[in-house]
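Undergrad: Fold the following for me, if possible:
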Amino acid sequence: MTDKHIDDVSGVATTGHEWDGIRELDNPMPRWWLWTFYATIVWAIAYTVAYPAWPLLTSATKGVLNYSSRGEIKQEMAAAGAAQEKYLAAIQSKTVAEIDADEKLREFASAAGAATFRVNCVQCHGSGAQGSPGFPNLNDDEWLWGGSAEQIYKTITHGIRFADDSDTHTSEMPPFGDVLNAGQITDVSIYVASLSGPVSDASRVADGAKVYTDNCAACHGGDARGNRDLGAPNLTDAIWLYGSGERAIAAQVRAPKNGVMPAWGARLGDVKVKELSVYVHSLGGGE
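TA: The predicted model follows:
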């Protein structure tokens, strides 16, 4: 056996390894470190005995405590469900307006409605409910069918122009391409555009106003502020569902787009629809 190298300064044997002329002293490990290390070994053995640990062919050891993380989650979910029961029962029995008037119930319903919105509504209305061409922005205060909590509830429940629901909102804007000539469509488009901004030819506004009165006022109103009973939008603001500007307005007059919203009542159930209604109403544009 080769004699160990002894350090000249400390008189302690070295490990025999050398790095760039530097040798490591072969001092024993501190007692406290050794006892800590032994304790971790004992702890590890005890842990594998108490809890599921060792893999087998088709399962694993269950441990003497018979602990299961899945079982713990299941219990927690059951406890959470039991805590929600009183709120769900209250939502079931109350109207949307009553839910909205109760601070705690409104908070619960809004949180649940937000989750339902993220699963079912963001595809059309956007993750922030800001909408997109053809799909309304739910954050503003412009509502085709009414923005009260109860009106929102009705719209979500029965949808818009949804053929499978007899109580759905059904009115549609008729196409005027076969009723008005090209000049009249241009005139009325200029007039409607003038209600919320500058136009290309102000001299045609008066003629457009006459075309509007004869063909459009019955639904949109003489003041062009719309009619919620018919789902006819306000034409005096700068909010446009299918695009702004004279060309977009003319296209809508000539061959209108009439969007469809599904009836969610049968799909989601009354409780979830109420929660969703409270959430949408809380976004900022609810009346």
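
Undergrad: from here on, contacts and neighbour counts on C-alpha atoms
TA: Will do.

Undergrad: Surely A263 is in contact with I156?
TA: Yes - in this structure A263 lies within contact range of I156 using CA atoms under 8 Å: 6.2 Å.

Undergrad: Same drill for these two, tell me which one is more crowded.
TA: A263 (23 against 20; other CA atoms under 10 Å).

Undergrad: show me what contacts that one?
TA: A263 is in contact with 155-160, 162, 165, 168, counting by CA atoms under 8 Å, 6 or more residues apart in numbering.

Undergrad: again, 10 Å this time
TA: By CA atoms under 10 Å, 6 or more residues apart in numbering, the contact list for A263 reads 154-165, 167-169.

Undergrad: List buried residues within those.
TA: 154-162, 165, 167-169 (16 or more other CA atoms under 10 Å).

Undergrad: Alongside the first, I'd like the structure of this one:
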Amino acid sequence: MPEKHIDEISGVETTGHEWDGIRELNNPMPRWWVYTFYATILWAIGYAIAYPAIPMITSATKGYLGFSSRAELQQDLDHAKVAQAQFQEMIATKSVQEIDADATLREFAIAGGASAFKVNCAPCHGSGATGGPGFPNLNDDDWLWGGDLDAIQTTIAHGVRYDTDPDTHVSEMPAFAEILDLDQTRQVAAYVWSLTNKPSNPALAEAGKQIFMDNCAACHGDDAKGKAEMGAPNLADAIWLKGRGEDAIVRQVMSPKHGVMPAWQGRLGDTAVKQLTVFVHSLGGGR
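TA: Below you'll find the model as predicted:
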């Protein structure tokens, strides 16, 4: 039996292995560590038996306990729906004014409306409801069809220029290219722009005032502040839906663009529409 070699510096026995004069000290792992390692192996085997763990071709082993994270999630969802049911029933039987006046219902409606908004409304109005070119900002005070709770509910429920809903909002701005010549159109555009900005030519704006009174005031009002009952926008608040500047106004006057909003009543139901109404109204711009 070969004689054991003891390292002169550390006094520890070596394993007998040597590489280019370098010997390996025989320092085995502590017993407690080794036993812990064996325990983790046993734990892993037990876990693989008890829970779904081993992947198969189209599925995985189901485990002795039959646990399913998907089933657990479904149970949580079912419990949440039961908890929400009482609030849903109350919202279904109350008006939007009553919902808004009840602090608990209002909080629930805003939360539900925010979720419905992200799924159904954000693609057009943006995740923050700030809108974009051709899509209204729902955070400001500019409301084409009225910004109180009833008006917002009607707009969401029946949409705007949505052909399949008989109660949808309908308004059409005439194409003034058939009524006004180009010079007159530039004059009225300069006047409208002058209501909130400096016109390119004050003389054009002055001439355009009478053209506005003769052709536009019937819908937009003598003060150009619009009429919600007609869906006519306020032209004196520096908020522009279809584009800014005199050239953009000229294009809109000559050949108007008309947006379309779906009617959500049939798609989402009365309760979701009420929640959306309270949420949109809560953004700050609602009256």
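
Undergrad: picking that back up, just checking, which of the buried ones among the contacts of A263 of the first structure belong to helices?
TA: Among those, the members found in helices (DSSP state H) are 154-158.

Undergrad: Could you export these as TSV, including distance to T14 of the first structure?
TA: Formatted as TSV, these follow (distance: CA to CA, whole Å):
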residue	distance to T14 of the first structure
K154	86
T155	84
I156	81
T157	83
H158	86
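
Undergrad: Pick out whichever of these sits closest to P28 of the first structure.
TA: Distance to P28 of the first structure, by CA to CA, is smallest for I156 among those, at 75.8 Å.

Undergrad: Strands along the stretch 1-150 of the first structure, start to end?
TA: Counting by DSSP state E, counting those that start in this stretch, the stretch 1-150 of the first structure has strands at residues 14-19, 22-25.

Undergrad: The ones you listed: which one's closest to C219 of the first structure?
TA: Nearest of the strands of the stretch 1-150 of the first structure to C219 of the first structure, taken as CA to CA: strand 14-19 at 92.1 Å.

Undergrad: Now do the buried residues in the closest one.
TA: T14.

Undergrad: next one: stretch 113-132 of the first structure
TA: Under 16+ other CA under 10 Å, the buried positions of stretch 113-132 of the first structure are 113-114, 116-117, 124-126, 129, 131.

Undergrad: Including distance to H5 of the first structure, could those go into a markdown table?
TA: Converted to a markdown table, those look like this (distance: CA to CA, whole Å):
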| residue | distance to H5 of the first structure |
| --- | --- |
| G113 | 76 |
| A114 | 73 |
| T116 | 74 |
| F117 | 75 |
| C124 | 79 |
| H125 | 79 |
| G126 | 75 |
| A129 | 77 |
| G131 | 80 |
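
Undergrad: Leaving out sequence neighbours, find the closest residue to Q153 of the second structure.
TA: Excluding its sequence neighbours, the residue lying closest to Q153 of the second structure (CA to CA, 6 or more residues apart in numbering) is T277, at 5.3 Å.

Undergrad: Isn't the one you found up against L138?
TA: No - at 11.3 Å, T277 of the second structure and L138 do not qualify as touching, with contact defined as CA atoms under 10 Å.

Undergrad: who's more crowded, these two?
TA: Neighbours were tallied for T277 of the second structure and for L138 using other CA under 10 Å; the higher tally belongs to T277 (28 against 22).

Undergrad: Quick check: A60 of the first structure touching P52?
TA: Yes - under the criterion of CA under 10 Å, A60 of the first structure makes contact with P52 at 6.5 Å.

Undergrad: Who has more neighbours out of the two?
TA: P52 (19 against 11).

Undergrad: check contacts around the residue mapped onto that one from the second structure.
TA: Here P52 of the first structure is matched to P52 in the second structure, going by TM-score structural alignment. Each residue near P52 of the second structure by CA under 10 Å, 6+ apart is listed here: 59-69.

Undergrad: In helices, which of those residues fall?
TA: Using DSSP H, the contacts of P52 of the second structure in helices are S69.

Undergrad: Narrow the contacts of P52 of the second structure to just the buried residues.
TA: Taking 16+ other CA under 10 Å as the criterion, what is buried in the contacts of P52 of the second structure is 62-63.

Undergrad: Now the two most distant members of the contacts of P52 of the second structure.
TA: Spatially, the most separated pair among the contacts of P52 of the second structure is S59 and L65, at 16.6 Å (CA to CA).

Undergrad: Can you give me the neighbour number for G265 of the first structure?
TA: Using other CA under 10 Å, G265 of the first structure has 20 neighbouring residues.

Undergrad: what about the nearest residue in space to it that is not next to it in sequence, distance to L105 of the first structure?
TA: Spatially, and ignoring its direct neighbours in sequence, G265 of the first structure is nearest to T157 (4.1 Å; CA to CA, 6+ apart). Distance, T157 of the first structure to L105 of the first structure, by CA to CA, to the nearest Å: 20 Å.

Undergrad: same question, T95 of the first structure
TA: From T95 of the first structure across to L105 of the first structure, the span is 12 Å (CA to CA).

Undergrad: picking up where we left off before, what residues do T277 and L138 of the second structure have in common as contacts?
TA: G286.

Undergrad: thinking again about what came up before, among the strands of the stretch 1-150 of the first structure, which comes closest to G208 of the first structure?
TA: strand 14-19 (94.1 Å).

Undergrad: For that closest one, name the packing helices and strands.
TA: On a contact count with 3 or more CA pairs under 10 Å, 6 or more residues apart in numbering; DSSP states H and E, strand 14-19 of the first structure meets strand 22-25.

Undergrad: mean per-residue distance, the strand it packs on to the second structure?
TA: By mean CA distance after the TM-score superposition for the first structure, the fitted strand 22-25 of the first structure averages 3.2 Å away from its aligned residues in the second structure.

Undergrad: hang on, the earlier thing: format the strands of the stretch 1-150 of the first structure as CSV; extra columns: distance to R247 of the first structure.
TA: Converted to CSV, those look like this (distance: least, CA to CA, whole Å):
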stretch, distance to R247 of the first structure
strand 14-19, 82
strand 22-25, 84
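
Undergrad: which one of the buried residues of stretch 113-132 of the first structure sits closest to S203 of the first structure?
TA: Using CA to CA, those come closest to S203 of the first structure at G131, 34.6 Å.

Undergrad: Now do the same for that closest one: its match in the second structure.
TA: Aligned counterpart of G131 of the first structure in the second structure: G131 (TM-score structural alignment).
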